[in-house]
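> can't give you the sequence, but here's the structure:
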C-alpha cells in the first residue's frame, strides 16, 4: 500500500464531536494512568518493546493520547496518516515490535469502552480500527520508504 492509498483510507474517518473531544481530554490522565499500569504489569511487555524500555513506552503513551485528542477534534487525514507512519517507524527503530502496536491499540480501545460514554467510544474507535486494520501496510510502507 502506498502513502496515498493510506491517506485515501484515512479520509473516510470523520472528526469527533466537541462533546467527545472534551470527554477524551477530561479523562486523558485517567486513561494514561490505566494504560501505563496495564501494559507495565504485563509479564511479556519487554518482549514487545525491548529490555529497559518501559519509560520510553510511557512517553509514547503520553504523546499518543495528546496527539489523538488533538487530531480527532480538528481532523486532518494527512497529518493523522503521516504521524501514524512516523510514530510506528520511530518506535520500531528503537526496538518496539509490531505486536506492541496491536497490544497497545487494542488496550486503548478497551479502556475507551470501559471509561468513556458509548457515543465517545463510537466516534473514537474508527481511528484505532484504521490503524489496527492497516498496521501491516503501515509497517510495509515504512520499509519501502527506507
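On my side now, so go ahead. Bear in mind that the values here come from a model prediction, so they are computed numbers and not experimental data.

> Please count neighbours and contacts with C-alpha atoms only from this point.
Noted.

> Now for residue 142: which residues touch it?
Applying C-alpha atoms under 8 Å, 6 or more residues apart in numbering to residue 142 gives the contacts 85, 89.

> Leaving out chain neighbours, which residue sits closest to the residue most central in space within the chain?
For the chain, the residue nearest the mean C-alpha position is residue 105 (5.4 Å; C-alpha atoms, centre = their mean). Excluding the flanking residues, the one nearest residue 105 by C-alpha to C-alpha, 6 or more residues apart in numbering is residue 128, at 6.4 Å.

> and here's the other structure:
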C-alpha cells in the first residue's frame, strides 16, 4: 500500500496545476490525506463492506472539499490512483 501512496504523491506533486487543485493546503496535508484515505479503503476492502466503501468515498469527497480542495482534484487523484495500481500490481492482485 505504501508504494501505491508514494506513486500517487509523486504523480500529483509533479503537476503544474497542483496548487489550484489543493487550494491553500500544503503538499504535506495532501500526502497525509492520501495515506489516511488508503487506510480507509484498505479496511473497507478487508471487511468486504460496500456500505463502508461508499460512505468512505462520500466522506472523503466532502471533507477534502470542505478543506479547500478543488472539485477538479478528485478525477485527477483517481486517475493517479488507477495509474499506480495498473503500473505496480499484477493482474492477480
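Noted; the coordinates are in hand. Since we're looking at a predicted model, the values are computed, not measured.

> Can you tell me how far the residue nearest to the centre of the first structure is from residue 47 of the first structure?
Going from residue 105 of the first structure to residue 47 of the first structure by C-alpha to C-alpha, to the nearest Å gives 17 Å.

> for residue 40 of the second structure, helix, strand, or coil?
helix (DSSP: H, G, I helix; E, B strand; the rest coil).

> what's the helix or strand for whatever residue of the first structure lines up with residue 3 of the second structure?
Mapped onto the first structure by TM-score structural alignment, residue 3 of the second structure lines up with residue 30. Per DSSP states H and E: residue 30 of the first structure is located in helix 28-40.

> Which helix or strand contains the residue of the second structure most remote from its centre?
Distance from the C-alpha centroid of the second structure peaks at residue 92, with 22.1 Å (C-alpha atoms, centre = their mean). Here residue 92 of the second structure, judged by DSSP H and E, is contained in no helix and no strand.

> Per the alignment, it pairs with which residue of the first structure?
Match for residue 92 of the second structure (TM-score structural alignment): residue 119.

> tell me the contacts of its match?
Neighbours of residue 119 of the first structure in contact, by C-alpha under 8 Å, 6+ apart: residue 20.

> which residues of the second structure does stretch 81-93 of the first structure align to?
Using TM-score structural alignment, stretch 81-93 of the first structure pairs with 54-66 in the second structure.

> Can you mark which positions in the matching stretch are buried?
Buried residues in stretch 54-66 of the second structure, counted by 16 or more other C-alpha atoms under 10 Å: 56, 60, 64-65.
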